[in-house]
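[1] what follows is a protein structure lacking sequence information:
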């Protein structure tokens, strides 16, 4: 069974997913970061594939991506880093990236390699859902990967239901139609969006991401979905802790809960 499916069957609420950028802060940081996040109790890890034009990402993740590329991170190198990861790490791993480098690598090659190293899902913010259905869905399903699609406050109910019917991992609820980055709290408009999606009774669990960086936004996400996704905040702490992933992860949990 796919690890994403298993997790959401076993745990319905309070799931914390953390994003980091592969190859940041050092080229060989990737495996250490993954192991540190699992050690402190993170339930899902999103491994960012660095890209030169990450349109959905704010300045913190853009900078991490730039550093990772300068460090020499490539998809081929990332797969070589992850080849033994499943000997030690057991939680779901998801690749988050952009279509261009994956098409250059070869989409089916990418899915095959992902399956071989034990990756469970893919998030591609710039992949149109219709293109996914028409071109890529059979390949993704062939390798038992979950394609995680994003929705925003502007996504129509029709589109949300279409995504819900044609995917079976979880739905990534973007908290606002903006780039990633910290927010102090979620206003009434965002809360109304969360409530509206909850009232749709979708079959897929939802995870809320973008802007979660403190106790208020974290708790709001936990109250209104299966869990929260955090990226920029962790990367900022990783820099603050001079690349010590375990300390950064502990600081993150402390700041979210106190």
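    Cool, the structure landed. Nothing here was measured: the structure is a model prediction, and the numbers come from that model. Residues are numbered from 1 along each chain as shown.

[2] please make it C-alpha for all contacts and neighbour counts, starting now.
    Noted.

[3] setting aside sequence neighbours, what's the nearest residue to residue 218?
    Closest residue to residue 218 apart from its sequence neighbours, by C-alpha to C-alpha, 6 or more residues apart in numbering: residue 212 at 5.7 Å.

[4] who touches the one you found in this structure?
    181-183, 218, 221, 228-230, 233 (C-alpha atoms under 8 Å, 6 or more residues apart in numbering).

[5] buried ones among the residues you listed?
    181-182, 218, 221, 228-230, 233 (16 or more other C-alpha atoms under 10 Å).

[6] most distant residue from the centre of the protein?
    residue 188 (25.0 Å; C-alpha atoms, centre = their mean).

[7] re the thing from before, of the buried ones among the contacts of residue 212, which is the nearest to residue 91?
    residue 229 (14.8 Å; C-alpha to C-alpha).

[8] gap between the closest one and residue 221?
    9 Å (C-alpha to C-alpha, to the nearest Å).

[9] still on that earlier bit, just the buried ones among the contacts of residue 212: which are in helices?
    218, 221, 233 (DSSP state H).

[10] put this next to the previous one:
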């Protein structure tokens, strides 16, 4: 059974997934940031593979990706840094990025190496469902990686159910059709998430985009299994030169 599934069996409410960018703020910050997140209460770490042309990322995460790329972060370098990380990190780790990065590395090798290192799952927002069905899904499954599909308020119920069938780990519910980090009207989001919970999906649901503090985390978790914080945490890292202190000061008010 995957680490993600075990997590949701033990805890099915207020699961906190925190996004961080590999190679940010410094090239060698990756493991330090991951350890700080686990120590301070993150249930899942969503590790972003920096990419020069991200589709869904807002300005804060885009800027962190550009810094990471300038620092020298690549998929090859990330995998080098992740070697032996399971001796230090026990929470589920999901790689988030774009198909181009995985294809340049070699998709099959990418999945094999990620799995061998102890990565639990993948979020690749630009992998179309028909390509997942015809080719990539089998490779992901063969390597025992969970695959997380995204749904939005505009996604039809039929399509959500199709994506739910193919997903494992959890469903990533995008709070609105915009980029990460932008402010959201949580009353509209609440109605959408309530509707989603009524579908009784097979997978747990985590909501992301616009979750930034205790209030938005609590509201997002009302009808789902938890939420994803990204841009707000990246901002906290930007404003400090002490990863451990910044992470503690950011997560404590969210979780307590």
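    Sure thing, it's come through. Keep in mind it's a predicted model, so treat the numbers as computed, not measured.

[11] need the TM-score between these chains.
    For this chain pair, the superposition-based TM-score is 0.97 by TM-score structural alignment, normalised by the length of the second structure; 256 aligned residues with a C-alpha RMSD of 1.2 Å.

[12] quick revisit: what do residue 229 and residue 221 of the first structure both touch?
    By C-alpha under 8 Å, 6+ apart, the residues touching both residue 229 of the first structure and residue 221 are 207-208, 212.

[13] which among those residues gets closest to residue 10 of the first structure?
    residue 207 (15.5 Å).

[14] show me the helices in the stretch 101-250 of the second structure, by range?
    Secondary structure of the stretch 101-250 of the second structure (DSSP state H, counting those that start in this stretch): helices at 107-117, 129-131, 137-142, 157-166, 186-198, 214-221, 231-238, 243-255.

[15] in the first one, what counts as buried?
    What that stands for is helix 107-117 of the second structure. By neighbour count on 16+ other C-alpha under 10 Å, the buried set for helix 107-117 of the second structure is 107-108, 110-115, 117.

[16] want to throw these into a markdown table with distance to residue 16 of the second structure?
    Formatted as a markdown table, the buried residues of helix 107-117 of the second structure follow (distance: C-alpha to C-alpha, whole Å):
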| residue | distance to residue 16 of the second structure |
| --- | --- |
| 107 | 29 |
| 108 | 30 |
| 110 | 26 |
| 111 | 25 |
| 112 | 27 |
| 113 | 26 |
| 114 | 22 |
| 115 | 22 |
| 117 | 23 |
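
[17] count of neighbours near residue 172 of the second structure?
    Residues lying near residue 172 of the second structure (other C-alpha atoms under 10 Å) number 22.

[18] sorry, that was for residue 51 of the second structure
    Quick note: residue 51 of the second structure (other C-alpha under 10 Å) scores 20 neighbours.

[19] where do the strands sit along the second structure?
    With DSSP state E as the criterion, the second structure has strands at 15-21, 44-48, 93-96, 121-123, 146-147, 150-151, 171-174, 205-208, 226-229.

[20] ok, which of the ones you listed comes nearest residue 64 of the second structure?
    Between residue 64 of the second structure and those, the shortest separation by C-alpha to C-alpha is 6.6 Å, and it involves strand 15-21.

[21] what sits closest to residue 157 of the second structure if chain neighbours are left out?
    Excluding the flanking residues, the one nearest residue 157 of the second structure by C-alpha to C-alpha, 6+ apart is residue 199, at 8.0 Å.
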